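Asks: sharing a model prediction with you, sequence too.
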Amino acid sequence: MKTVTVDYGLYSVIEETAKSLYIKALKDLPPDVRQALQNAYEIEEEENPKKILSTMLEAIKISDNKQCLLCQDTGIPLYFIKIGSRLNIDIPRLQKAIIRGTERATVEHPLRSSVCHPIKRTNHQTSTGYRIPLINLDFVEDGDNLEILMVPKGSGSENMSFLKMLIPAEGIRGVKKFIIDSVLEAGANPCPPFVIGVGLGGTSDLCVKLAKLAAVTRPLDSRHEDPDIAALEEELLEAVNQLGIGPMGLGGKTTALALNIEYAYTHITQNPVAVNIQCWPARRARAKIDVNGKVEFGY
């Protein structure tokens, strides 16, 4: 297989792109999220939730017009990177470029840094630290591009994360019950209407990762390619929206804008289930970089 060696100048492009993506994600809400909020507003009948949704839509317009942040929480920066298999790329250098871009976005914009030491609580004011930003690497067969998805994960939603190691005897009813119970426990804390990510199977750590991937990387109007999983997504979303938690926990028809599931095969004696939630400004920004350094931004 013919490989393409990355020119050293491309790492500067990656750094600049990481910087731009962090800022873009904090300001420019994806079209599918905007539409989901608009749909929620249109179907709502009660005055309070309708007013809250109207305020959210107005906040988006203000952010667009004034180029200000949608939320003061700049989150923990997450980068999901897909590397074409034909790219001969220096992974440590790539990671350093992402970290440097995150630092520059925080200092040069400037942004509030939300990243601190877990015990000392010291904050370097760079949105970076030991093992942060979180950089997830994946590889695409026969590709020669680099794709970067940036997600600023706020604490209000991240704090509402759940994992349970079910046993197979609990079956699909146990899975559904745990998911619904988790949403009830989360209540208004993750700023509903939120996006629910569910991970099924794998090991405990993989299951939690799958839940996060489902919550933050998939468009809200998508459905899983597996028809059985897609049907479960629809069933659970309908059930969640019957809970009546509603926008900001004050009641209403829409508690969740979407419920996405990702799964993996697991051990015959276990059935892990994880829930990860994303708040109503389900922020994300994406870029594709070709070998010549051309950058295409999107969501």
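Replies: Sure, I can see it. Here the structure is a predicted model, which is why all the values come from computation and not from measurement. Numbers count the residues shown, from 1 in each chain.

Asks: C-alpha from now on. contacts and neighbour counts both.
Replies: OK.

Asks: now do the contacts for S63.
Replies: Residues in contact with S63 (CA atoms under 8 Å, 6 or more residues apart in numbering) are K27, D28, L69, L70.

Asks: what comes into contact with stretch 112-124?
Replies: With CA under 8 Å, 6+ apart, stretch 112-124 has contacts from Q72, D73, T74, G75, I76, T106, Q125, T126, S127, T128, G129, I132.

Asks: which one of those sits closest to M165?
Replies: For those, the closest approach to M165 (CA to CA) belongs to I76, at 26.2 Å.

Asks: for Y265, see how far away the closest one is.
Replies: Separation of I76 from Y265 (CA to CA, to the nearest Å): 29 Å.

Asks: more crowded one of these two?
Replies: I76 (21 against 10; other CA atoms under 10 Å).

Asks: quick check: closest non-adjacent residue to that one.
Replies: The spatially closest residue to I76, leaving aside those adjacent along the chain, is K153, at 5.1 Å (CA to CA, 6 or more residues apart in numbering).

Asks: I figured D28 hits D64, correct?
Replies: Yes. Contact criterion CA atoms under 8 Å: D28 and D64 qualify, at 6.9 Å.

Asks: neighbour-wise, which of the two wins?
Replies: Taking other CA under 10 Å, D28 and D64 do not tie; D28 has more neighbours (23 against 15).

Asks: wait, what's in contact with that one?
Replies: D28 neighbours (CA under 8 Å, 6+ apart): S63, D64, L70, R283.

Asks: nearest to I179, of the residues you listed?
Replies: The closest of the contacts of D28, once distances to I179 are taken by CA to CA, is R283, at 22.8 Å.

Asks: give me the secondary structure label for the closest one.
Replies: Of the three states, R283 takes coil according to DSSP: H, G, I helix; E, B strand; the rest coil.

Asks: okay, pairing it with this:
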Amino acid sequence: MVMKTISSNTVADALLVHIPRLATVLPSDIKEALIAARNKETHERARIVLEQLVENSEIAETDRVPLCQDTGTVWVCLEIGPGIQMDGNVFANVDKAVASAFTNSRLRMSVVKNALFDRTNTGTNTPAFCEWRFIPEPGVARLRIMLKGGGSDNASRVVMLTPSAGRQGVIDAVVECVREKAANACPPLVIGVGVGSTFDKVPNLAKRALMRPLDELASDAETQEFEEELLAAVNATGIGAGALGGDTTALGVRVMTAPCHIAALPVAINMGCSAMRRVTVEL
């Protein structure tokens, strides 16, 4: 059996191709969801906002200019299955590729040297935030890339519930977060919800949940039903597009669950803005 090899150049080349496109071309599932929301919106101000978001996406794609001035931090997740060989440090050239893509595409640099002690801009939008994980898919190598703006991340949170809070407790935590933070996250939102694992791992579940396209259903009926219930609860807030009131506060909710301690119910809510810039690349 000949093993597929993933090198640092494989990852870097993918970033050089996809970062400029992510910054300027709205993923098709997000654009289609915005159009659908616009067409059924019953509030005039919200309909105007949705129309402007659709128009903005068309201008950005045509003129190759950013969808939003906040072109975000770069999150890179490499997933590898059995039969895949990694050639040394596969992330060795990531920062070089990110700096090149952001400089050549004239994207805003949004990373500081140290969150607390030195908030000087690095000037390169690096470091990127990288991770890799094993997946039970033989011969598969997959790269997930996200450009994540500050407003939507600032609206995110982790809540450590007790098991007695149950399903309704999770719903209440999501809705509370939306009521308090959605207006600053550029709605309509895409909301990633992680439930389970541990305090340090549950945010990753929520972020990975955001990677599933809006036109791709969950793999099981139970999760599908819960996502629909969460979406209905979020949209019932009436916050709406642009937080000006309306029918669509969120375009979709994506949930990822995991095992956890018997005494815990960890919940993470990762807000994604109306410019949900992410792509999955099969290597």
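Replies: Cool, got the structure. What you see is a predicted model; the values in this text were computed from it and never measured.

Asks: hang on, the earlier thing: which of the contacts of D28 of structure 1 still touch in structure 2?
Replies: Contacts conserved in structure 2 for the contacts of D28 of structure 1, counting by both residues aligned by TM-score structural alignment, their matches' CA atoms under 8 Å: S63, D64, L70.

Asks: the residue nearest to I76 of structure 1 matches what in structure 2?
Replies: Alignment note: K153 of structure 1 maps to K148 in structure 2; criterion TM-score structural alignment.

Asks: residues contacting that match?
Replies: K148 of structure 2 touches T71, G72, T73, V74, W75, G272, M276, R277, counting by CA under 8 Å, 6+ apart.

Asks: what distance do you get for the second one to I145 of structure 2?
Replies: It refers to G72 of structure 2. Per CA to CA, G72 of structure 2 is found 12 Å from I145 of structure 2.

Asks: counterpart of L26 of structure 2 over in structure 1?
Replies: Using TM-score structural alignment, L26 of structure 2 pairs with L29 in structure 1.

Asks: now its match. Nearest residue, chain neighbours left out?
Replies: Per CA to CA, 6+ apart, closest to L29 of structure 1 is R283, 5.8 Å.

Asks: and the strands in structure 1, which stretches?
Replies: Assignment of strands within structure 1 using DSSP state E yields the ranges 4-5, 76-84, 87-88, 134-140, 146-153, 162-166, 194-201, 256-264, 271-278, 285-289, 295-298.

Asks: for the fifth one, give me the average deviation versus structure 2.
Replies: Meaning strand 146-153 of structure 1. For strand 146-153 of structure 1, the mean deviation from structure 2 after alignment is 1.4 Å (mean CA distance after the TM-score superposition for structure 1).

Asks: quick check: H43 of structure 2 touching D247?
Replies: Yes. With contacts counted by CA under 8 Å, H43 of structure 2 reaches D247, the gap being 7.2 Å.

Asks: which residues of structure 2 fall in helices?
Replies: Ranges of helices in structure 2, per DSSP state H, are 8-24, 28-40, 44-63, 94-104, 150-154, 166-181, 202-209, 221-235.

Asks: got TSV for the ones you listed, with distance to F134 of structure 2 too?
Replies: Below are the helices of structure 2 laid out as TSV (distance: least, CA to CA, whole Å):
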stretch	distance to F134 of structure 2
helix 8-24	16
helix 28-40	27
helix 44-63	34
helix 94-104	19
helix 150-154	26
helix 166-181	28
helix 202-209	14
helix 221-235	23
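
Asks: wait, which of the ones you listed is closest to G88 of structure 2?
Replies: Across the helices of structure 2, closest to G88 of structure 2 is helix 8-24 (CA to CA), at 7.7 Å.

Asks: so what touches that closest one?
Replies: Residues from elsewhere that reach helix 8-24 of structure 2 (CA under 8 Å, 6+ apart): 57, 60-61, 64-68, 71, 87-94, 96-98, 100-102, 105, 107, 143, 145, 147, 277-279, 281, 283.

Asks: need the buried ones from these selected in ChimeraX.
Replies: Buried residues within the contacts of helix 8-24 of structure 2, by 16 or more other CA atoms under 10 Å, are selected in ChimeraX with:
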select :57,60,61,65,66,67,68,71,90,91,93,94,96,97,98,100,101,102,105,107,143,145,147,277,278,279,283
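
Asks: just to revisit the earlier point, any quick ChimeraX command for the buried ones out of the contacts of stretch 112-124 of structure 1?
Replies: For the buried members of these, the matching ChimeraX selection, counting by 16+ other CA under 10 Å, is:
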select :73,74,75,76,106,125,126,127,128,129,132
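
Asks: and stretch 149-157 of structure 2, how far from the chain's centre?
Replies: 10 Å (CA atoms, centre = their mean, to the nearest Å).

Asks: in that stretch, what's buried?
Replies: For stretch 149-157 of structure 2, a neighbour-count test (16+ other CA under 10 Å) marks G149, G150, G151, S152, D153, A155, S156, R157 as buried.
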